[in-house]
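Undergrad: sequence? don't have it. structure:
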């Protein structure tokens, strides 16, 4: 005999059936469990727009897309995980629904209610899903943990003032600009 599915857990179909959230709350699903958090502070929103603007000015729109607060399916299994990074860079050909393999960079901006989730939970989830780059922005510094996926784990360092990465997708973000 197989166990009946837990009616409190969402499937991926249940998640998409919820539709767009028009409240001032942010919703994600983690291993089938709906997680709702308060809307971000104005400083968080300002930083999000600044980062997205700085990145858009640097990337080729033919190759990449810079978006924000978009659902990304990390695990589409029976207990799905769908996260909503603050800012992300996708391959230009990515079509909805967006999956982790479409994401080149996920950025989370820390909020009082998201510290543990962004620093530990999402770090593990994004690494397991194979997202090659993850930045965690702390507006109190400001500083950023700039992480690259190496052998299934993120490695990197904390930077202040300016993020500068080279490689296939060279990027520069002025962290001081986030507090203006």
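TA: That came through, no problem. All of these numbers come straight from a predicted model, not from anything done at the bench.
Undergrad: alpha carbons only for contacts and neighbour counts from here, please
TA: Will do.
Undergrad: ok, which stretches of the protein are strands?
TA: Defined through DSSP state E, the strands belonging to the chain, from first to last, are 25-30, 33-38, 64-68, 72-75, 81-83, 87-91, 103-109, 133-138, 143-150, 153-160, 162-165, 171-174.
Undergrad: another one to put next to it:
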């Protein structure tokens, strides 16, 4: 499992494959690898940026520039407080950013199994497990 949230976390839920509406005009939609927001019905097709606390993007060969440059500025512009970028190249790593005065600041670079506090909730991430799963794909 990539991440586990403490049972006390009831105000947020993790979603994959959900559209993130960044702007209505011009229509700007992203589909992050994972986003964390207030719990919604499981069939929610799209969330607004104002409802999202965290976006996690996993780098791939075709998305490095988009994830590190374009999405980095787009997510900051709409006020998403946390943005984490996961790199699966060995060793798997993650850089965590937090919005401060309208710009993302680096709040840590992590490898292996990491435990820390996310908005008052203990969070454990196993980046090595991601590398194992990634290597097993055909």
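TA: Arrived safely, thanks for sending. Not measured: the values here are computed from a predicted model.
Undergrad: Make TSV from the strands of the first structure and add distance to residue 51 of the first structure and mean neighbour count to it.
TA: Listed next are the strands of the first structure as TSV, based on distance: least, CA to CA, whole Å; neighbours: other CA atoms under 10 Å:
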stretch	distance to residue 51 of the first structure	mean neighbour count
strand 25-30	19	17
strand 33-38	21	13
strand 64-68	10	19
strand 72-75	19	22
strand 81-83	19	24
strand 87-91	8	22
strand 103-109	9	23
strand 133-138	10	23
strand 143-150	12	19
strand 153-160	15	15
strand 162-165	11	14
strand 171-174	7	16
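Undergrad: Those strands into a markdown table, with extra columns for distance to residue 121 of the first structure?
TA: Conversion of the strands of the first structure to a markdown table gives the following (distance: least, CA to CA, whole Å):
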| stretch | distance to residue 121 of the first structure |
| --- | --- |
| strand 25-30 | 10 |
| strand 33-38 | 13 |
| strand 64-68 | 20 |
| strand 72-75 | 12 |
| strand 81-83 | 11 |
| strand 87-91 | 17 |
| strand 103-109 | 12 |
| strand 133-138 | 12 |
| strand 143-150 | 15 |
| strand 153-160 | 13 |
| strand 162-165 | 23 |
| strand 171-174 | 24 |
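Undergrad: So which of the ones you listed is nearest residue 45 of the first structure?
TA: Comparing the strands of the first structure by their distance to residue 45 of the first structure (CA to CA), the top pick is strand 103-109, with 9.2 Å.
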